[in-house]
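A.B. asks: Give me the fold of what follows.
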Amino acid sequence: MKPEMMIQPMDQFNQVLFQNTHPARHQNPTPKPVYDLVVIGAGSSGLVTSVGAAQMGARVALIERMFMGGCCLNFGCVPSKALIRSARVAYELGRAKHYGICTGESLAVDFASVMRRVRQIRAKISYNDSVETISNKGVDVFLGEAHFIDKDHIEVANAVLPFKLAAITAGGRPMSPRIDGIDSSEIITSKTLFTLTELPSAMAVIGGGPIGCEMAQAFARFGTKVTIFHAHDHLLDKEDADAAELIQNRFKAEGIQVLLNSRVRRGKVHGKQKTLYYIQNGEERHITVDAVLAGAGRKPSVEDLRLENVGVEYDPKRGIHIDDHLRTTNKRIFSAGEICMKWKFTHAAEASAQLLLQNALLGHKKRLSDLIMPWCTYTDPEIAHVGMYEKEAVAKGYQVETVTQPMSAIDRAITDSETEGFVRVHLQKGKNRILGASIIAKHAGEMINEITAVMNAGGALNLLSKTIYPYPTQSEAIKRVSE
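C.D. replies: You can find the predicted model right below:
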């Protein structure tokens, strides 16, 4: 798909975005005789790697096939969280009477204006990742398809870039389910979601992972009738069953149809509508919707790089094979971000890029496995986690003591009418050391940082018990756990 087809409608905001992230009049620079580092992919990890290397005095080239900023800026974190914010406002206005506020008889969602705001925010942030900004930081930016010619050269847009070291940070792309009877172009992915200007009246979401759950709830709050299909026993498979159940119950309360242990087998398109035939509990059933959204995860973008030419091993599902120091099977080529890691988060991409810089350019031996990685799913309530789950810790031989503090006993949560959820901490029994934690709360993504910081400082739970928390705050639940 051509870049301009992926940024629609071409209004004033998308014109700014396009000019920043893939300017039509950009002229690739004349390649230097040799680069200390060539970086393939200008997503989060590629930007951190290339700018960091340039600041260290290296001669750096950065190659981007589509859009500077990668998925996060253009199709992921930035637009999705802007969309979720509008959805939360709609939900809160719908509950205003609960707080003693009268807003009238009906609530109208202007979806075109919602999406206009999403495009406006994305355009504003895009300058940070733009060709101009990165070029001004001393990086040679090349737009075009990259592939390895041999162990010393990379080709892009008919130019050959000699390199001493290379970093592959090409990221990934959304997986789209194959549904017999429905062409893949009829299925919305994160790359086409933000081109919508009209609100679907009915939507099927395929996959109950983080992306599927976030978007299912957002569209339901705008007024779409949402059905979410998930092949397993509960949504958000990685999370504890009771945490997932809490989200499932919230979804059902908000009118989302949750179909667990279900698989879409085939479909039929008639006009603008699509009928999906699915199997659940051994029976075939069907629903008819206006839109089908793929929310079943992502896969690494390893094709077309010609990795075989340089001896870099990979596979289509796992991505590029790396060791714990982010080195590929070619000692002069490193990799970071979702193209090679199990963590598919922007902050993980940035953290791994920092390790890559230290290892590749400074000769350090920083380990990817040493990172303590938090993450958050931005449903409402949010689910955040860091470290090990209980079953992981037990599998590794730890004796585990688990402490759970319900949000329903926290005064600020009660005053806010946000009592769903809990703070759960897994401790190494007898040593009072935090092995992992989960938080389910309205602002869990903000709260998990406290526990992450303590784990980076050695994980002693008493560091939290010594901390004085302002009263009343929802994060007081963390102190309750420590007590």
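A.B. asks: rest of the way, CA atoms for contacts and neighbours
C.D. replies: OK.
A.B. asks: Just give the closest residue to S465, not the sequence neighbours.
C.D. replies: S482 (5.2 Å; Cα to Cα, 6 or more residues apart in numbering).
A.B. asks: ok, the one you found - how many residues close by?
C.D. replies: By the criterion of other Cα atoms under 10 Å, S482 has 18 neighbours.
A.B. asks: residues touching it, list them.
C.D. replies: Counting by Cα atoms under 8 Å, 6 or more residues apart in numbering, S482 makes contact with 461-462, 464-465.
A.B. asks: Also Q428?
C.D. replies: 398-401, 434-435.
A.B. asks: Just the buried subset of those, please.
C.D. replies: With burial judged by 16 or more other Cα atoms under 10 Å, the buried subset of the contacts of Q428 is 400-401, 434-435.
A.B. asks: still on that earlier bit, from the contacts of Q428, which land in strands?
C.D. replies: Applying DSSP state E to the contacts of Q428, the entries found in strands are 400-401, 434-435.
A.B. asks: And these, which is closest to A294?
C.D. replies: Set against A294, the nearest of the ones in strands among the contacts of Q428 by Cα to Cα is L435 (33.7 Å).
A.B. asks: tell me the contacts of that closest one?
C.D. replies: So L435 contacts 387-388, 393, 425-428, 455, 459 (Cα under 8 Å, 6+ apart).
A.B. asks: could you redo these as a markdown table and give each row secondary structure?
C.D. replies: Output for these, formatted as a markdown table (DSSP: H, G, I helix; E, B strand; the rest coil):
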| residue | secondary structure |
| --- | --- |
| G387 | strand |
| M388 | coil |
| A393 | helix |
| V425 | strand |
| H426 | strand |
| L427 | strand |
| Q428 | strand |
| M455 | helix |
| G459 | coil |
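A.B. asks: who wins for neighbours among the residues you listed?
C.D. replies: That'd be V425 among the contacts of L435, by other Cα under 10 Å, with 29 neighbours.
A.B. asks: Helix or strand: which one has the closest residue in space to that one that isn't next to it in sequence?
C.D. replies: Leaving aside its chain neighbours, V425 sits nearest to A437 (4.3 Å; criterion: Cα to Cα, 6+ apart). Using DSSP states H and E, A437 sits within strand 433-441.
A.B. asks: now the other sequence, so there's something to compare against:
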Amino acid sequence: MPQYDYDIAVIGAGAAGLTVAAGAAQAGARVLIVEKESAMGGDCLHYGCVPSKTLIKSAKVYHQMRQAARYGLPEVAVPEVDFRQVRDRIQRVIAAIQPHDSPERFCKLGAEVEFGRAVFVDEHQARIETNAGDVRTVSAKTWVVATGSTAALPKLEGLDRTPCLTNREIFFLDELPSSLVIIGGGPIAVEMAQAFARLGSKVDVIQRSPQILSREDADMAGLVQGVMEQEGVTFHLGTEMLRVQDLGREREIFFKNGEGVEMSLRGTALLVALGRSVSVDGLGLENAGVVFDRKGVQVDARLRTSQKHIFACGDVTGAYQFTHAAGYEGGVVVTNAVFHLPRKADYTWMPACTYTDPEFASIGMNEKQARQQGLEYTVWTEEFAENDRGLAEEEREGRIKLLLDRKNKPLGVQIVGPHAGELLAEWVAVLGGKVKLSTLAGAVHPYPTLAEINKRVAGKHLSEKIFSDGVKKTLKFFFGFKGRACGDQSGP
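C.D. replies: Here you go, the predicted structure:
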């Protein structure tokens, strides 16, 4: 039997890779982690989830300071934002979390950490070129590719000669851009658009699709867009991008609008937020016989590549590029690779959240997906404008949408509203645990809370049956109910 240096070697120290490494090391496996950056934690910690949510919170507080009168408070003169202070806070938050994703912590768990680049030599060996300049070749019985993704840059004339920002630079600017042009209309684009507009930038969003958040239902995405427009963000939808140029202190982008008319916009900063590209270049995957393409490393339901002892998880597969999905997939790999128990990844109830204000959270199918699959469904909604806690907190925008199939089984839930991501957690438990809607409808929620909206929409479709004309006729027959005490008396 071949002897290997390690039981498991993990390439990439983001959410997926670290989940695998922690689980394998604690199970007693000899583990090596190889990370090309100078710190562990991946894009999420350094250039994604953590800095973006920190920035969004600062922007929300500043927005509320300027909206004091809305809460019955005296208006105050709010000074302009010094972005260096916002940037410093972002760095403090990252630093506070960093020890959780550190070589010291993983060494205590029993995993070795090497900073450098790993390139497969064959299906069991890889050459590691360390950041310190050393080179060594290691072997492992099992390999895990968890190299993540990077910001995708479009093939746009002039972009290679024009300074632009991606998620790697946007959080660490020396000053707030007076004007910001954003290419893209997905989650990153709209989150940054609102945050920078609230901090004081003039923001324009240029989107190829006729709606923002193009994978979502138009009515729900429209709620988010409407709020952002009220706050000063300008959207240019259904466009065709033509070229960009550097004007020194400004960047100019040319595009055709929805009517085919050529236009241009100028901004002191240009943010490109057009999705992600999987990080597969330079890994030598072809040397290991691993099948991949520009969309990602190909895996089966157990997250095995074309080489059954080599797994891939996280963004690099190109499937669900969320940190929580990466952590989930890491757990699936541990089950298969460490415990050798066959476990398949199941994305049926994979939640997602876009952290605009109001937030946009979802789980399961939306109407677009249900129609694409030819499913029959009904839609049930509740408005936050009718939620007492929402009214008390001046959080009136948004709604919850519940999709039921022809058998009244849930297909999916979408929430646009305050703390939608937190409210979705109840649906994660209900749908993942196969809890009946009648159980949720009958559950007692504290009053007043935003979460009452979950209970109300769950009970809405049940009430049609409970309080139907047929039920009322039956009750009248058996118990002699006299019917309405006021208003229309024509009913049963």
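A.B. asks: what's the TM-score here?
C.D. replies: Once superposed, the chains reach a TM-score of 0.90 (TM-score structural alignment, normalised by the length of the first structure), with 450 aligned residues with a Cα RMSD of 1.5 Å.
A.B. asks: counterpart of the residue nearest to V425 of the first structure in the second structure?
C.D. replies: Using TM-score structural alignment, the partner of A437 of the first structure in the second structure is V413.
A.B. asks: list the contacts for its match?
C.D. replies: 362-366, 400-403, 427.
A.B. asks: S214 of the second structure reaches G186, doesn't it?
C.D. replies: Yes - with contact defined as Cα atoms under 8 Å, S214 of the second structure reaches G186; the gap is 7.1 Å.
A.B. asks: More neighbours: these two, which one.
C.D. replies: More crowded of S214 of the second structure and G186, by other Cα under 10 Å: G186, with 20 against 15.
A.B. asks: got a list of what that one touches?
C.D. replies: Residues in contact with G186 of the second structure (Cα under 8 Å, 6+ apart) are 212-214, 273-275.
A.B. asks: Need the counterpart of it in the first structure.
C.D. replies: Looks like G186 of the second structure aligns to G209 there (TM-score structural alignment).
A.B. asks: same question, G398 of the second structure
C.D. replies: In the first structure, G398 of the second structure lines up with G421, judged by TM-score structural alignment.
A.B. asks: what's the one helix or strand E129 of the second structure maps to packed up against?
C.D. replies: Per DSSP H and E, E129 of the second structure falls inside strand 125-130. For strand 125-130 of the second structure, the packing partners by 3 or more Cα pairs under 8 Å, 6 or more residues apart in numbering; DSSP states H and E come out as strand 111-120, strand 135-145.
A.B. asks: who's in contact with the residue most central in space within the first structure?
C.D. replies: Against the mean C-alpha coordinate of the first structure, by Cα atoms, centre = their mean, the closest residue is F345 at 4.6 Å. Neighbouring residues of F345 of the first structure by Cα under 8 Å, 6+ apart: 338, 375.
A.B. asks: mind listing the strands for the stretch 201-350 of the first structure?
C.D. replies: Assigned by DSSP state E, counting those that start in this stretch, the strands in the stretch 201-350 of the first structure fall at 202-206, 225-229, 257-259, 262-270, 273-280, 283-289, 291-294, 298-300, 314-315, 319-320, 333-335.
A.B. asks: likewise the stretch 1-150 of the second structure?
C.D. replies: With DSSP E, counting those that start in this stretch as the criterion, the stretch 1-150 of the second structure has strands spanning 6-11, 31-35, 111-120, 125-130, 135-145, 149-151.
A.B. asks: The last one vs the first structure - mean distance after superposition?
C.D. replies: For strand 149-151 of the second structure, the mean distance to aligned residues of the first structure following superposition is 0.5 Å (mean Cα distance after the TM-score superposition for the first structure).
A.B. asks: cool, and the third one?
C.D. replies: Averaged over the aligned pairs, strand 111-120 of the second structure sits 0.7 Å from the first structure after superposition, using mean Cα distance after the TM-score superposition for the first structure.
A.B. asks: equivalent range in the first structure for that strand?
C.D. replies: Going by TM-score structural alignment: strand 111-120 of the second structure matches residues 139-148.
A.B. asks: mind checking the end-to-end distance for the matching stretch?
C.D. replies: 20 Å (Cα to Cα, to the nearest Å).
A.B. asks: which residues are in contact with that stretch?
C.D. replies: Here stretch 139-148 of the first structure has contacts from 22, 28-29, 40, 50-51, 54, 59-66, 131, 134-135, 154-157, 304-307, 309-310, using Cα under 8 Å, 6+ apart.
A.B. asks: thinking again about what came up before, return the member of the buried ones among the contacts of Q428 of the first structure nearest to A351 of the first structure.
C.D. replies: Closest to A351 of the first structure, out of all of these and judged by Cα to Cα, is L435, at 20.3 Å.
A.B. asks: all helices of the stretch 51-200 of the second structure, in order?
C.D. replies: 83-97, 103-109, 187-199 (DSSP state H, counting those that start in this stretch).
A.B. asks: okay, the ones you listed in TSV with distance to M65 of the second structure and mean neighbour count next?
C.D. replies: Shown next, in TSV, are the helices of the stretch 51-200 of the second structure (distance: least, Cα to Cα, whole Å; neighbours: other Cα atoms under 10 Å):
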stretch	distance to M65 of the second structure	mean neighbour count
helix 83-97	15	16
helix 103-109	40	16
helix 187-199	11	24
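A.B. asks: Give me the distance between the match of G186 of the second structure and T377 of the first structure.
C.D. replies: Applying Cα to Cα to G209 of the first structure and T377 of the first structure gives a distance of 9 Å.
A.B. asks: How about S80 of the first structure?
C.D. replies: According to Cα to Cα, S80 of the first structure stands 12 Å off from T377 of the first structure.
A.B. asks: and G260 of the second structure, what pairs with it in the first structure?
C.D. replies: Per TM-score structural alignment, the equivalent position to G260 of the second structure in the first structure is G282.
A.B. asks: and its match, what is it in contact with?
C.D. replies: G282 of the first structure touches nothing, counting by Cα under 8 Å, 6+ apart.
A.B. asks: The aligned partner of S139 of the second structure in the first structure: neighbour count?
C.D. replies: Aligning on TM-score structural alignment places S139 of the second structure opposite P162 in the first structure. P162 of the first structure: 23 surrounding residues under other Cα under 10 Å.
A.B. asks: Then E254 of the first structure?
C.D. replies: Other residues close to E254 of the first structure by other Cα under 10 Å number 14.
A.B. asks: ok, back up a step: just give me the match in the second structure for the residue nearest to the centre of the first structure.
C.D. replies: Checking TM-score structural alignment: F345 of the first structure goes with F322.
A.B. asks: again, but for L83 of the first structure
C.D. replies: Under TM-score structural alignment, L83 of the first structure pairs with L55 in the second structure.
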